[in-house]
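Colleague: Generate coordinates for the sequence data below:
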Amino acid sequence: MTTVTSTPVLRRTLRWSAGITVGLAFVGACIGWLLAAERGLISAITGVVLTAVFLAITAISLLVANRWYGSPLYVPIFFAIVLGSWLAKFILFFITLTLLRGQNWIEPMIFFVAVVISVLTTLVLDTIILLRSGLVRRPGSGHGPADPMSSGQARASTRT
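Modeller: Below is the predicted model:
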């Protein structure tokens, strides 16, 4: 069975995300402690860890779904796993926020800022890893036409 091209990229993303999560949790815990003592520390760590878990669910579901690559049922299995994980994540997200809402050990603003910074950091990390992976052709990279319509073959096929 061949490996899907995205598998090493997804694994690299998970490894780097784990490292970034540890760093963000440490920095968030320190800042949270300075701003709101124990409540701030717990809120920052909770926000960072929950974000990491929810973002990792997607990458893990893609890795699991890629195991069926080459199977005649790959496409339906892939979409069932990925969409199922998104639905589960959506439901778990609302359950988690409902349970955390109003807890006296959560500092809402620190929790919110930790979640936002974690999401933005992970998006930047994912973008950097994807761009360095070679899966995406950047304009002017010399690896072929950036625009498929710029090749003669593509133009010839669109003429009537």
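Colleague: Only C-alpha atoms from now on, for both contacts and neighbour counts.
Modeller: OK.
Colleague: Just checking the distance from the host helix or strand of residue 48 to the centre of its chain.
Modeller: Following DSSP states H and E, one finds residue 48 within helix 6-65. Its chain's average C-alpha position is 10 Å from that of helix 6-65, according to CA atoms, centre = their mean, to the nearest Å.
Colleague: Show me what it is packed against.
Modeller: On a contact count with 3 or more CA pairs under 8 Å, 6 or more residues apart in numbering; DSSP states H and E, helix 6-65 meets helix 74-100, helix 108-133.
Colleague: just the angle between that helix and helix 74-100, please?
Modeller: Angle, helix 6-65 to helix 74-100, by axes from the mean of the first three to the mean of the last three CA atoms, to 10 degrees: 80 degrees.
Colleague: Proceed likewise with the subsequent sequence, for comparison:
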Amino acid sequence: MAPPPATAEPPSDNPAASKLHHAKVNLKYLALGSAAGVAPASLRTRSILTTTRYVVRYIIKRAIRYAKYAVVGALVAAVGGGLLGTLGSGLAFFAAPGIGVGMGVGVLTAVAKFGWRHRGNHLRGGAWEGMKARAQAGRDGAADEKIDASSLKKQQEAESKARRADVWMRV
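Modeller: Presented below is the predicted three-dimensional model:
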């Protein structure tokens, strides 16, 4: 006995299709992207839905990141208030970090992380000075890249061996 034929959705560009069908296709494309079984027929609709999908994902990721900073600030405020409250309630009223201080700690953490990620090599001296010196010496860039790649690989292998040798560093 043969299985019953699978009911396939009608194509989305069918003008006779209902608005409900078009809405289902659009929502499925918005949620799943190109992995959705049926895509909207209009290029304009596909591009708007794809852009909306990426913007919503970006906003959610940023909201989660900032929520983590808020949690850090709240923990600092709670621990600080609790410790100072047990030491001296009169002093804690004036010295305990409040919501503003907790938010400030979260913002400072965010600024420090951003600065370290984006300007870290500048702050640490980085490889820029070495690259400038090699360029002024007239060295070949391709040869320097090969040398850097091999030295980086050797360094990574040495770190990996050291990590494997140290039992307490295993994750």
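Colleague: overall similarity of the pair, as a TM-score.
Modeller: The TM-score (TM-score structural alignment, normalised by the length of the first structure) is 0.30; 79 aligned residues with a CA RMSD of 5.0 Å.
Colleague: follow-up on the earlier one: can you tell which of the helices and strands packed on helix 6-65 of the first structure is closest to residue 44 of the first structure?
Modeller: helix 108-133 (5.2 Å; CA to CA).
Colleague: and that closest one, what does it pack onto?
Modeller: helix 6-65.
Colleague: which helix in the second structure runs the most residues?
Modeller: helix 43-87 (DSSP state H).
Colleague: Moving C-terminal from that helix, which element do we reach first?
Modeller: helix 89-95.
Colleague: OK, contacts around residue 38 of the first structure?
Modeller: Residues counted as contacts of residue 38 of the first structure (CA atoms under 8 Å, 6 or more residues apart in numbering) are residue 32.
Colleague: Quick check: it vs residue 92 of the first structure, distance?
Modeller: 26 Å (CA to CA, to the nearest Å).
Colleague: Next: residue 20 of the first structure.
Modeller: 23 Å.
Colleague: So between those two, which is more surrounded?
Modeller: The neighbour comparison of residue 20 of the first structure against residue 92 (other CA atoms under 10 Å) goes to residue 20, with 18 against 13.
Colleague: Point to the residue nearest the middle of the first structure.
Modeller: residue 55 (4.4 Å; CA atoms, centre = their mean).
Colleague: gap between that one and residue 30 of the first structure?
Modeller: 23 Å.
Colleague: and the nearest residue to residue 7 of the first structure once chain neighbours are set aside, how many residues sit next to it?
Modeller: Closest residue to residue 7 of the first structure apart from its sequence neighbours, by CA to CA, 6 or more residues apart in numbering: residue 63 at 6.2 Å. By the criterion of other CA under 10 Å, residue 63 of the first structure has 20 neighbours.
Colleague: looking at it, residue 63 of the first structure is touching residue 8, isn't it?
Modeller: No - judged on CA atoms under 8 Å, residue 63 of the first structure makes no contact with residue 8 at a distance of 9.3 Å.
Colleague: before we move on, back to that, so which of the helices and strands packed on helix 6-65 of the first structure is the most surrounded?
Modeller: helix 108-133 (a mean of 17; mean count of other CA atoms under 10 Å).
Colleague: so how far is that one off the chain centroid?
Modeller: 8 Å.
Colleague: Likewise for stretch 45-65 of the second structure?
Modeller: The answer for stretch 45-65 of the second structure is 13 Å, by CA atoms, centre = their mean.
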